[in-house]
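[1] Model the following, please.
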Amino acid sequence: MNSRSFALTAMLTLVFGMAGTATAGDISRGEGISSTCIACHGPGGNSTMPAMYPSIAGRDADELAALLHGYRDGDIQDSQMAPQAAHLTDQDIEDLAAYFAAQEAK
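    Next up is the predicted model:
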């Protein structure tokens, strides 16, 4: 998914109310389970191929969590992200969102 698609998805996610309450994940645990994410989104969420995979470092944790919930639950259709999010627990999502939100965007 390119950056424009990611932005549109994020906007639609927020507009349709899929964003929940404030994310309070464990940053350290998020870092520990982020290896699959960084394969595409880059180290610390800073993509090395932003035309293909958006950078997620420094994005709002609630936005990231809402997107991951949407991919996992089938509310957002994406052939790349849905399988990656399918196995995530609610806690995994909160922790990943907290980790990437805490990273510095480059």
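[2] going forward, measure contacts between C-alpha atoms and count neighbours the same way
    Will do.
[3] tell me the contacts of the most centrally placed residue in the chain?
    Centroid-nearest residue in the chain: residue 64, 4.0 Å away (criterion: CA atoms, centre = their mean). By CA atoms under 8 Å, 6 or more residues apart in numbering, residue 64 lies in contact with 56, 97, 101.
[4] Sort out for me which of those are in helices.
    In this view, these that belong to helices under DSSP state H are 97, 101.
[5] Among the contacts of residue 64, which one has the most neighbours?
    Using other CA atoms under 10 Å as the neighbour test, these are led by residue 97, with 32 neighbours.
[6] Apart from its chain neighbours, what residue comes closest to that one?
    residue 61 (4.8 Å; CA to CA, 6 or more residues apart in numbering).
[7] Run a quick check on the one you found versus residue 27, I expect a contact.
    No. Residue 61 is beyond contact range of residue 27, at 10.8 Å (criterion: CA atoms under 8 Å).
[8] With neighbour numbers in mind, choose between these two.
    residue 61 (26 against 18).
[9] Could you also give me the structure for this next sequence, so I can compare it with the first?
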Amino acid sequence: MAPRFIAIIIIASFGVAGVAQAAGNVAAGKTKAFECGGCHGDVGQGMGAYPALAGKPAAALVKALQDFKTGTKPSLMHGLAASLSPQDIQDLAAYYASLK
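    Sure, this is the predicted structure:
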């Protein structure tokens, strides 16, 4: 095998491992979602002007929470998202994505 090909395999393997390690914990997300229920419903079904979160792709939820946290996407969610750790964001995304 050519050295370049081996290097690509090694890099790809670490990339996949990094994604797997970054995945959220559904049970932890459920616990952390308590505050979210006031606007998004007890099981993420959405309420009034607040969107449903249940069943949305985890990656989309992570991106939205990160954008709210950094202020990239201005919203009243900024105050809530600002206090979330990267793991909190992963956990919440995993929980809401698991609700089908």
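[10] ok so, going back, now for the residue nearest to the centre of structure 1: what does it line up with in structure 2?
    Correspondence of residue 64 of structure 1 to structure 2, assessed by TM-score structural alignment: residue 61.
[11] Look up how far residue 88 of structure 2 lies from that match.
    The gap separating residue 61 of structure 2 from residue 88 of structure 2 is 12 Å, by CA to CA, to the nearest Å.
[12] Equivalent analysis for residue 50 of structure 2, please.
    Residue 50 of structure 2 is 20 Å from residue 88 of structure 2, by CA to CA.
[13] what's the answer for residue 4 of structure 2, then?
    From residue 4 of structure 2 to residue 88 of structure 2 the distance is 37 Å (CA to CA).
[14] now do residue 55 of structure 2
    The value you get for residue 55 of structure 2 to residue 88 of structure 2, if CA to CA is used, is 18 Å.
[15] Among the two, which residue is more densely surrounded?
    residue 88 (20 against 17).
[16] circling back to that earlier point, columns distance to residue 74 of structure 1 on top of the contacts of residue 64 of structure 1, output as TSV?
    Listed next are the contacts of residue 64 of structure 1 as TSV, based on distance: CA to CA, whole Å:
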residue	distance to residue 74 of structure 1
56	20
97	18
101	23
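[17] ok, so of the contacts of residue 64 of structure 1, who is nearest residue 21 of structure 1?
    Nearest to residue 21 of structure 1 among the contacts of residue 64 of structure 1: residue 97, at 12.7 Å, using CA to CA.
[18] Per the alignment, the closest one pairs with which residue of structure 2?
    For residue 97 of structure 1, the residue aligned by TM-score structural alignment is residue 93.
[19] show me what contacts its match?
    Here residue 93 of structure 2 is in contact with 24, 29, 57-59, 61-62 (criterion: CA under 8 Å, 6+ apart).
[20] and after the one helix or strand the residue nearest to the centre of structure 1 maps to, which helix or strand comes next?
    Using DSSP states H and E, residue 64 of structure 1 maps to helix 61-73. Sequence-wise, the next helix or strand downstream of helix 61-73 of structure 1 (DSSP H and E) is helix 81-85.
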